[in-house]
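> fold the following for me, if possible:
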Amino acid sequence: MIRDITLGQYYPGSSWIHKLDPRVKIISTFVFLISLFLVRDFWGFGIASIFLAVCIAISKVPLSFIVRGLKPIFLIILFTFTINMFMTRGTILISLGFLSITREGLYNAIFMALRLILLIMGSSILTLATKPISLTDGIERLLSPFQRFGMPSHELAMMMTIALRFIPTLLEETDKIMKAQMARGADFESGNLMQRAKALIPLLVPLFISAFRIASDLAMAMEARCYRGGDCRTRMNGMSLEKRDAVAFFVLTVYFLVLILQAYIL
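Alright, predicted model coming up:
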């Protein structure tokens, strides 16, 4: 299950989406996520799904790799689906004692589940198709106008990127610790939910020690390379918008306008 988390991982490739300016990809991801909250019916989700499917096909990232990232949040999706299905009043379809499944509840449950799935898959494309260093530079450039108000844009971008970058590393470390303890007789799979949660407590101490060791190694490596933050920092590869970025913005604008038209006008 731990290895199924794809958030923060980069999938190497040379597709059209991989070559886009990171600022364009960041803005496009935010626009896509916002558009999912503007959807009012399943027709809107159909438009969003088609747009996302085209992006996945162009990125050449295997669909199985993206879908695998949904496994860790399956319980959250199931919990949201169940809550909406049983807690929404309306026309009763099935009565199970004091619980009832209503038509409106089933509609809301499917609606919210689809929104969560598209949110995860849409945000995964950003990290899967963007190198961590490019993501840092893109976030910093987008936040740079706020520097005049005292916002440390470079430091914020660096912190966010490091957090995303080390999610897979910490998950891999957790998996190694679990396997080592299981080889010594630890049991993480039997018992009820509370017993399983208690069995995970011994993982915290070695995991925290490993996290601090990784942080120390990273800080030492940055100091050895004379890293001093964003002041007077230069870049070997500059950023410039190209024709494909303009095309991407145009396609994104068309998608957003079609979604707004379908949701609020038609």
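> going forward, measure contacts and count neighbours with C-alpha atoms only.
Fine.
> burial measure for residue 147, as a count.
Number of residues near residue 147 (other CA atoms under 10 Å) recorded here: 12.
> and residue 11, by the same measure?
Counted with other CA under 10 Å, the neighbours of residue 11 add up to 19.
> also residue 138?
Residue 138 sits with 22 neighbouring residues when counted by other CA under 10 Å.
> residue 148 now?
Counted with other CA under 10 Å, residue 148 comes out at 8.
> and if you look at the one 5 residues further on?
Neighbour count of residue 153, defined by other CA under 10 Å: 18.
> again, but for residue 21
The number of residues packed around residue 21, counting by other CA under 10 Å, is 20.
> my guess is it contacts residue 246, does it?
No: using CA atoms under 8 Å, residue 21 is not in contact with residue 246, being 10.1 Å away.
> just the helices in the chain please.
Secondary structure of the chain (DSSP state H): helices at 22-38, 42-59, 63-68, 74-87, 103-128, 132-143, 153-183, 193-199, 201-224, 243-260.
> which stretch among those helices comes nearest residue 234?
In terms of CA to CA, the element of these nearest to residue 234 is helix 132-143, at 11.1 Å.
> got the angle between the closest one and helix 103-128?
With axes from the mean of the first three to the mean of the last three CA atoms, to 10 degrees defining the directions, helix 132-143 sits at 110 degrees from helix 103-128.
> what does helix 132-143 contact?
When contacts are defined by CA atoms under 8 Å, 6 or more residues apart in numbering, helix 132-143 is touched by residues 10, 21-23, 26, 127, 153-154, 156-158, 160-161, 165.
> now swap in stretch 118-129 and tell me
6-13, 17-18, 25-26, 29, 32-33, 36, 49, 52, 56, 59, 61, 66-67, 69-70, 135.
> next up, for comparison:
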Amino acid sequence: MISLYLPGASWCHRLPARLKLILLAVVSMAVFPVQDFWILSALLALTLLAYSSLGKGGLQQVKALRPMGAMLAIIFLLHAVTGDWREGVVTIERLTALILLANLVTITTRMDDMMEAVMPLFAPLSWLGLSPRKPALAVTLVLRFAPVLLSVYSSLREAYQSRSGKRTSWRLMGPFMLQALAMADNVAEALTARGGAEGFGARDTSVLPVRN
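Sure thing, here's the model as predicted:
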């Protein structure tokens, strides 16, 4: 299934989807100019605390960050080579906190709620006789697919590491692209079967089937 929704009744689950997306945007814009190590450390600690408040399995969702490990290491090494490793640490803290916050919104928000939250952005399309549901669904799928694709890549990398002993390789891009295309094709079929964006009902919008 294409679904990273973590069922629960935590405070984060109860927050309206629109409010969570707005808060995520505000925090993202506020954090980017911050260069203070302690402020970013506090934000990262609060983010991890939010995960732990989700109950059983909450902290396990932090593993969504694993596929980004290589990239974060490269960023740090680049800063270290240029002689400013402290800035590298700050950059990694910022990226880690923002990725985890985005994932927190994903795992605590049903897909139909997220779709309803972004639909007002496309309301002017109705003046032109166009459906705002279609671009709203597209944006929602992008938000939902990003962590799923990270999870797919992580699985491929772990399988490659177990077979070869190496952490990663450019050869993983081939099977990764094939799986991504297969997922997109299956989701398109599922949407067509439901009548497209207009038939995407509230009862079945939290998950979409994906054939292995």
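> what value does the TM-score take for this pair?
Here the superposed chains carry a TM-score of 0.72, computed using TM-score structural alignment, normalised by the length of structure 2; 198 aligned residues with a CA RMSD of 3.9 Å.
> quick revisit: how about the helices of structure 1 in CSV, adding distance to residue 234 of structure 1?
Listed next are the helices of structure 1 as CSV, based on distance: least, CA to CA, whole Å:
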stretch, distance to residue 234 of structure 1
helix 22-38, 18
helix 42-59, 30
helix 63-68, 34
helix 74-87, 43
helix 103-128, 24
helix 132-143, 11
helix 153-183, 12
helix 193-199, 47
helix 201-224, 15
helix 243-260, 23
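> wait, which of those is closest to residue 230 of structure 1?
Nearest to residue 230 of structure 1 among the helices of structure 1 is helix 153-183; the distance by CA to CA comes to 5.4 Å.
> mind listing what's buried along the closest one?
The neighbour-count check on helix 153-183 of structure 1 (16 or more other CA atoms under 10 Å) flags 153-154, 157-158, 161-162, 164-168, 170-171, 173-175, 177-178 as buried.
> returning to what we had before: farthest pair in the contacts of helix 132-143 of structure 1?
Going by CA to CA, the pair spanning these furthest: 10 and 153, at 23.0 Å.
> buried only: go through the contacts of stretch 118-129 of structure 1 for me.
6-11, 17-18, 25-26, 29, 32-33, 36, 49, 52, 56, 59, 61, 66-67, 69-70, 135.
> about what we covered before: can I get the contacts of helix 132-143 of structure 1 in JSON lines including distance to residue 101 of structure 1?
Converted to JSON lines, those look like this (distance: CA to CA, whole Å):
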{"residue": "10", "distance to residue 101 of structure 1": "41"}
{"residue": "21", "distance to residue 101 of structure 1": "47"}
{"residue": "22", "distance to residue 101 of structure 1": "45"}
{"residue": "23", "distance to residue 101 of structure 1": "45"}
{"residue": "26", "distance to residue 101 of structure 1": "40"}
{"residue": "127", "distance to residue 101 of structure 1": "38"}
{"residue": "153", "distance to residue 101 of structure 1": "49"}
{"residue": "154", "distance to residue 101 of structure 1": "50"}
{"residue": "156", "distance to residue 101 of structure 1": "46"}
{"residue": "157", "distance to residue 101 of structure 1": "46"}
{"residue": "158", "distance to residue 101 of structure 1": "47"}
{"residue": "160", "distance to residue 101 of structure 1": "42"}
{"residue": "161", "distance to residue 101 of structure 1": "43"}
{"residue": "165", "distance to residue 101 of structure 1": "42"}
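> ok, residue 136 of structure 2 touching residue 122?
Yes: shown here, residue 136 of structure 2 and residue 122 form a contact pair, counting by CA under 8 Å, at 7.0 Å.
> determine the number of other residues adjacent to residue 52 of structure 2.
16.
> distance of it from residue 38 of structure 2?
21 Å (CA to CA, to the nearest Å).
> same check on residue 155 of structure 2?
33 Å.
> likewise residue 51 of structure 2?
For residue 51 of structure 2, the distance to residue 38 of structure 2 - CA to CA - is 20 Å.
> what do you get for residue 30 of structure 2?
From residue 30 of structure 2 to residue 38 of structure 2 the distance is 15 Å (CA to CA).
> residue 65 of structure 2 now?
Residue 65 of structure 2 sits 21 Å away from residue 38 of structure 2, taking CA to CA as the criterion.
> ditto for residue 119 of structure 2
37 Å.
> do the same with residue 67 of structure 2
Counting by CA to CA, the gap from residue 67 of structure 2 to residue 38 of structure 2 is 25 Å.
> so between those two, which is more surrounded?
residue 67 (20 against 10).
> for that one, which non-adjacent residue is closest in space?
Counting by CA to CA, 6 or more residues apart in numbering, the nearest residue to residue 67 of structure 2 once its immediate chain neighbours are dropped is residue 154, at 5.0 Å.
> close enough to count as contact, that neighbour and residue 66?
Yes: here residue 154 of structure 2 reaches residue 66: they are 6.9 Å apart, a contact under CA under 8 Å.
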